[in-house]
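K.L.:
Dropping the sequence and predicted coords here.
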Amino acid sequence: MTNIKGENFIADIHQLDVKGSGQAVVWRENEHGNPKKLKLTIPYALPGEKVSVTVERPWVRRWRAKPEEILQSHPERIEPVCPHFQKCGGCVWQHWDYSGQLKQKTNHVKQAIEAQGFDPSLVQDTVGMEDPWHYRNKMEFTFAPDGTLGLHEQGNFRNIISLETCLIAGKNMVEAAMEVANWALDHKLPGYNKDTHEGLLRHLMVRESFATGEIMLALFATEAPNSHLENAVNDLSERIGKKVPNVKSLLWLENTEWADRTQAAKTHILAGRDFIYDEMVGYRYRLWFDTFFQTNPTQAQKLVEIALEMGQPKKTEKMIDLFCGVGTFSLPFASRVAELAGIEIVETSIESAKRNAEDNDISNTYFLAKDARLGIDQVLETFGKPELLLLDPPRSGAGGKVMRRIGRSKPERIVYVSCNPDTFATDIKELIPFGYKLEVVQPVDLFPHTYHVECCALLTYVGE
């Protein structure tokens, strides 16, 4: 092993990886004068760019480093507008013109399905946003040990960047978060130290309904709001009530676990109720602090509308909604079919789905808390064969066993909603031996300035 401190390379970015970082290959000689390949991952570099980068250990096979200088820039490169860009991990593509981001997302979906043998021309252009800023209706901020509130530094989970702004979060959410940040500093309340496991304040979750205007503030702390915190807690309630009147749910959540997650052993309602109301496609939903709901309501509504257009639900049909969550797709589809069965492994989500159906006067639904594959079997026994099946699995996909079970049940039409083009492509390949044909894939951008892309696809049964 050599003692070289570092070596500079000129790298040509030939593609992006699945997390939006540039990929390059350079060659260097080893101690015997033989050529060796070095694969570079270079965040914030764009395809076709030529960049200068220093590799601290050039004898390794792979290295990750930020570009020191852009020697030849992409024509769509722009100046990022957020002061936190390249520091926090919320955005990775603010330096890329939005039209370029959309083209890259379309190409990602095309490459994913082509790799599994499908025709890439079935992929439509990605549906983007007119205004790709302030689109998120949920954010999680973290307290540093000194009590400041902010976001995790990219690549350094223990360092918190003090919050000045967030250009992808709703403006009212940022204002509400700043009020809590100022309150914590005024009362000199310590943040949680991940190394010593000491401190009071851990996280702040902010949710906002863009439809109703209601806001939830959920403060995660290592202890209950006991008597020695009475003055601080009362002040928080008064401040929020005066300065952010749209907060309809102010919560103090106890989290004594070492794991750095927004979980709670006990919930204390400081003001309002323990949920807020949201709306989508004309249906009302209750959202608790741990409810999964699409974080971009503008684009999520488009996604639901696209799914409805693809699925063509009919009043004479039965339908299964697999991985149904709290009923985001279930409710609008249930209003258009004879019967709908929703399956979801998370019991609290199923309880929410039942409550949301009741709130919207929808009575033709049946919700089952069960693993997807076993749930399908149980529903088919009691419910019968569906003409239409929709699935919206997690990023890991539905998996071969679930997809083959779907194939054997032979619904006429399958609508697959995915947040991961790669697992989507491997999943739908499982349906081909059962007689299904991929008709169309429509990507939708729910996360501007990030590499994530959702897509909605239609498969029809054409016979084995």
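P.N.:
That came through, no problem.
K.L.:
CA only for contacts and neighbour counts going forward, please
P.N.:
OK.
K.L.:
And residue 112, how close does it get to residue 105?
P.N.:
Counting by C-alpha to C-alpha, to the nearest Å, the separation of residue 112 from residue 105 is 11 Å.
K.L.:
Comparing the two, which residue is more hemmed in?
P.N.:
A count of neighbours by other C-alpha atoms under 10 Å puts residue 105 above the other of residue 112 and residue 105, at 25 against 19.
K.L.:
did I read that right, the more buried one in a helix?
P.N.:
Yes. Checked against DSSP: H, G, I helix; E, B strand; the rest coil, residue 105 lies within a helix.
K.L.:
show me what contacts it?
P.N.:
Residue 105 makes contacts with 126, 443, 445, 451, 452, 453, as judged by C-alpha atoms under 8 Å, 6 or more residues apart in numbering.
K.L.:
quick one: the strands in the stretch 1-150 of the chain?
P.N.:
Remark: strands assigned in the stretch 1-150 of the chain by DSSP state E, counting those that start in this stretch are 7-12, 15-16, 22-29, 35-42, 50-55, 62-64, 69-72, 138-143, 149-153.
K.L.:
ok, of the contacts of residue 105, which come out buried?
P.N.:
Using 16 or more other C-alpha atoms under 10 Å as the burial test, the contacts of residue 105 include 126, 443, 445, 451, 452, 453 as buried.
K.L.:
Among those residues, name the ones in strands.
P.N.:
Judged by DSSP state E, these include residue 443 as members of strands.
K.L.:
Need the contact partners of stretch 206-213.
P.N.:
Identification of contacts with stretch 206-213 by C-alpha under 8 Å, 6+ apart yields 137-140, 170, 172-173, 176-177, 214-218, 246, 276-280, 297.
K.L.:
ignore the last one, stretch 452-464
P.N.:
Under C-alpha under 8 Å, 6+ apart, the answer for stretch 452-464 is 105, 303, 306-307, 310-311, 410-421, 433-447.
K.L.:
Let's see that with 7 Å instead.
P.N.:
For stretch 452-464, contacts defined as C-alpha atoms under 7 Å, 6 or more residues apart in numbering pick out 105, 307, 310, 412-420, 433-447.
K.L.:
So which of these are in strands?
P.N.:
413-418, 436-444.
K.L.:
ok, of those, which come out buried?
P.N.:
413-418, 436-438, 440-444.
K.L.:
Now the two most distant members of the ones in strands among the contacts of stretch 452-464.
P.N.:
436 and 444 (23.1 Å; C-alpha to C-alpha).
K.L.:
got the end-to-end distance for stretch 252-267?
P.N.:
Start-to-end, stretch 252-267 (C-alpha to C-alpha) is 6 Å.
K.L.:
right, I mislabeled it, should have said stretch 320-330
P.N.:
One end of stretch 320-330 sits 9 Å from the other (C-alpha to C-alpha).
K.L.:
Okay, one more to line up with it:
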Amino acid sequence: MLEKNQIVEVDIIDLTHEGQGVAKLDGFVFFVDNALPGERIKMKILKLKKNIGFGKVEEWLSISADRNQDLDLTYLRTGIADLGHLNYPAQLAFKKKQVETSLRKIAGLTDITVADTIGMDSPFAYRNKAAVPVRRVNGQLETGFFRKNSHDLIPIEDFYIQHPEIDQVIAFTRDQLRKLDLKPYDEKEQTGLIRNIIVRRGHYSGQLMLVLVTTRPKIFRVETLVERLTTAFPNLVSIIQNINDQNTNAILGQEFRLLHGSETIVDTMLGNEFEISAPSFYQVNTEMAEHLYQVAIDFAAVDSEDIVIDAYSGIGTIGLSFAKQVKHVYGVEVIPEAVADSLKNAERNGISNVTYVCDSAEAAMQNWVKEGIQPTVIVVDPPRKGLTDSFIKASASVQPDKLVYISCNVATMARDIKLYEELGYKLTKVQPTDLFPNTHHIEVVGLLEKRN
């Protein structure tokens, strides 16, 4: 009879999609952090439920050849790099297997070939955006990351997967907040001023944006803070305050105030320049996003007669990458600021054969159908929850030759592909791309083609 705190010997036989080791014992399936397939461990039982349990490694009896032994375990404990204990070639193989498993189990596809995951030459320091909480730890204002499944802040200076200059801006800002005696946010008491620091950096331009998320409008000695920041970082071209007075896990509130410089920073993606505002979505790994979008363009194999619908168009990164090769691009995005950005970005790049609307993807799709717009290619890049049935049915009903599906959640993608297959489309190509090295996240591009 197994019980809590008992020490048992187990073999790790698999990894969950989030990178936890899996072991089986006495009818229980156990999930264990920092344990890899092929390892035998002494495991302490932390929790038992009906037929699942959670354990922790007390001792390794054998160690996987795929283990990265150099990882600072802080990155595992916070989830910053929840696959960092697996060496990089094994991470890429693991992600390919995740895609194959989801397509087989959820979409029921057994005959599709999944390409090897496209990886990075150097899978560290790649993130162009960071959002870090500010809290009091041991009586001092700190920046860092929450321990997994908790709101306990672990102070961190080197975030491992963020561009080093972003880490420098965060540490410098933290030091200035301390010197100016600005109070960190306290979730329990609902007190304090500074909730979060967000930093964005243009991969090619090197331009920096800093967003201070505060609980109220007034920041004591804000001019001094701005002056010190811009002196230390001349490429800090945008400093913005965001006010979030709600008791919520959402980072950003509704109100933005410009404290210095420009409302946006500028960067380049596949040869086009993009203005990026504080709330807009922009892929956090520019180098690999270019690979991802190039795969989507190659899969679509467009020509000058094609009409493309870009659903979930964001600030226009995907649609504008297609535009110069096709007749027209129609984009839809639900965030008004992102639509405004996409229109500015089209103008900035001298692209006129695009139309952007602010609406839900479902509604815009139905309106375009009523207007008689006949797309030959539809590109979708939905959030983690995937597509709605109504969008899938509407998009299939206009009978495009091809649907290019870009996904950050292969499980919902597989679910959606199953419905597309029922509606007369066939998945013909799948390319995983590693936009988030050292984490369990994976981006995938799939090509669906209309059956004759």
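P.N.:
Arrived safely, thanks for sending. Because the structure is predicted, anything quoted here is derived from the model rather than measured.
K.L.:
Superpose the two chains and report the TM-score.
P.N.:
Here the superposed chains carry a TM-score of 0.95, computed using TM-score structural alignment, normalised by the length of the second structure; 448 aligned residues with a C-alpha RMSD of 1.8 Å.
K.L.:
Can you select the buried ones from the contacts of stretch 206-213 of the first structure in PyMOL?
P.N.:
Typed into PyMOL, the line below selects the buried ones among the contacts of stretch 206-213 of the first structure, using 16+ other C-alpha under 10 Å:
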select buried, resi 137+138+139+170+172+173+176+177+214+215+216+217+218+246+276+277+278+279+280+297
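K.L.:
Neighbours of the residue opposite residue 248 of the second structure in the first structure once aligned, how many?
P.N.:
Under the alignment defined by TM-score structural alignment, residue 248 of the second structure is paired with residue 259 of the first structure. For residue 259 of the first structure, the neighbour count with other C-alpha under 10 Å is 9.
K.L.:
can you tell me what part of the second structure stretch 432-445 of the first structure aligns to?
P.N.:
So stretch 432-445 of the first structure sits over residues 421-434 in the second structure, by TM-score structural alignment.
K.L.:
to the chain's geometric centre, what's the distance from the matching stretch?
P.N.:
Taking C-alpha atoms, centre = their mean, to the nearest Å, one finds stretch 421-434 of the second structure lying 21 Å from the centre of the chain it belongs to.
K.L.:
do the same with stretch 289-308 of the second structure
P.N.:
21 Å.
K.L.:
And stretch 204-217 of the first structure, by the same measure?
P.N.:
With C-alpha atoms, centre = their mean, you get 17 Å for stretch 204-217 of the first structure.
K.L.:
In the second structure, which residue range corresponds to it?
P.N.:
Under the criterion TM-score structural alignment, stretch 204-217 of the first structure matches residues 197-210.
K.L.:
what about the helices in the stretch 51-200 of the second structure?
P.N.:
74-77, 88-105, 164-179 (DSSP state H, counting those that start in this stretch).
K.L.:
if we can go back for a sec, buried residues in the match of stretch 204-217 of the first structure?
P.N.:
Here stretch 197-210 of the second structure shows 197, 198, 199, 200, 201, 202, 203, 206, 207, 208, 209, 210 as buried, counting by 16+ other C-alpha under 10 Å.
K.L.:
ok, so of the residues you listed, who is nearest residue 349 of the second structure?
P.N.:
Out of those, the member with the shortest distance to residue 349 of the second structure (by C-alpha to C-alpha) is residue 202, at 17.0 Å.
K.L.:
quick revisit: CSV for the buried residues of stretch 197-210 of the second structure, including distance to residue 314 of the second structure?
P.N.:
Shown next, in CSV, are those (distance: C-alpha to C-alpha, whole Å):
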residue, distance to residue 314 of the second structure
197, 23
198, 19
199, 19
200, 16
201, 18
202, 17
203, 18
206, 22
207, 20
208, 20
209, 19
210, 21
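K.L.:
Stretch 293-300 of the second structure maps to which residues in the first structure?
P.N.:
The aligned range for stretch 293-300 of the second structure is 304-311, by TM-score structural alignment.
K.L.:
what's in contact with the matching stretch?
P.N.:
Contact with stretch 304-311 of the first structure is made by 329, 413, 415, 456, 458, as judged by C-alpha under 7 Å, 6+ apart.
K.L.:
One more: stretch 369-382 of the second structure?
P.N.:
So stretch 369-382 of the second structure is in contact with 306-312, 398, 400-407, going by C-alpha under 7 Å, 6+ apart.
K.L.:
now do 6 Å
P.N.:
Among residues not part of stretch 369-382 of the second structure, those counted as contacts by C-alpha atoms under 6 Å, 6 or more residues apart in numbering are 306-312, 400-407.
K.L.:
With stretch 411-424 of the first structure instead?
P.N.:
The contact list for stretch 411-424 of the first structure, computed with C-alpha under 6 Å, 6+ apart, reads 109, 112, 386-392, 395, 397, 454-461.
K.L.:
of these, buried ones?
P.N.:
If we count by 16+ other C-alpha under 10 Å, the contacts of stretch 411-424 of the first structure have these buried: 109, 112, 386-392, 397, 454-461.
K.L.:
Show where stretch 153-169 of the second structure falls in the first structure, residue numbers please.
P.N.:
Aligning stretch 153-169 of the second structure against the first structure (TM-score structural alignment) gives residues 160-176.
K.L.:
One more: stretch 393-410 of the second structure?
P.N.:
Under TM-score structural alignment, the match for stretch 393-410 of the second structure is residues 404-421.
K.L.:
circling back: which positions within the match of stretch 153-169 of the second structure qualify as buried?
P.N.:
160-163, 165-174, 176.
K.L.:
Between the two ends of it, how far is it?
P.N.:
For stretch 160-176 of the first structure, the first and last residues are 19 Å from each other (C-alpha to C-alpha).
K.L.:
Off-centre distance for it?
P.N.:
The chain centroid and the centroid of stretch 160-176 of the first structure are separated by 18 Å under C-alpha atoms, centre = their mean.
K.L.:
cool, stretch 117-127 of the first structure as well?
P.N.:
Distance, centroid of stretch 117-127 of the first structure to centroid of chain: 22 Å (C-alpha atoms, centre = their mean).
K.L.:
buried set for that stretch?
P.N.:
So for stretch 117-127 of the first structure, counting by 16+ other C-alpha under 10 Å, buried means 118, 120, 122, 123, 124, 125, 126, 127.
K.L.:
Redo those as CSV? Include distance to residue 426 of the first structure.
P.N.:
Converted to CSV, these look like this (distance: C-alpha to C-alpha, whole Å):
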residue, distance to residue 426 of the first structure
118, 11
120, 14
122, 16
123, 16
124, 19
125, 21
126, 20
127, 23
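K.L.:
Which of these sits closest to residue 185 of the first structure?
P.N.:
Scanning these for proximity to residue 185 of the first structure, where the rule is C-alpha to C-alpha, the winner is residue 127, at 42.0 Å.
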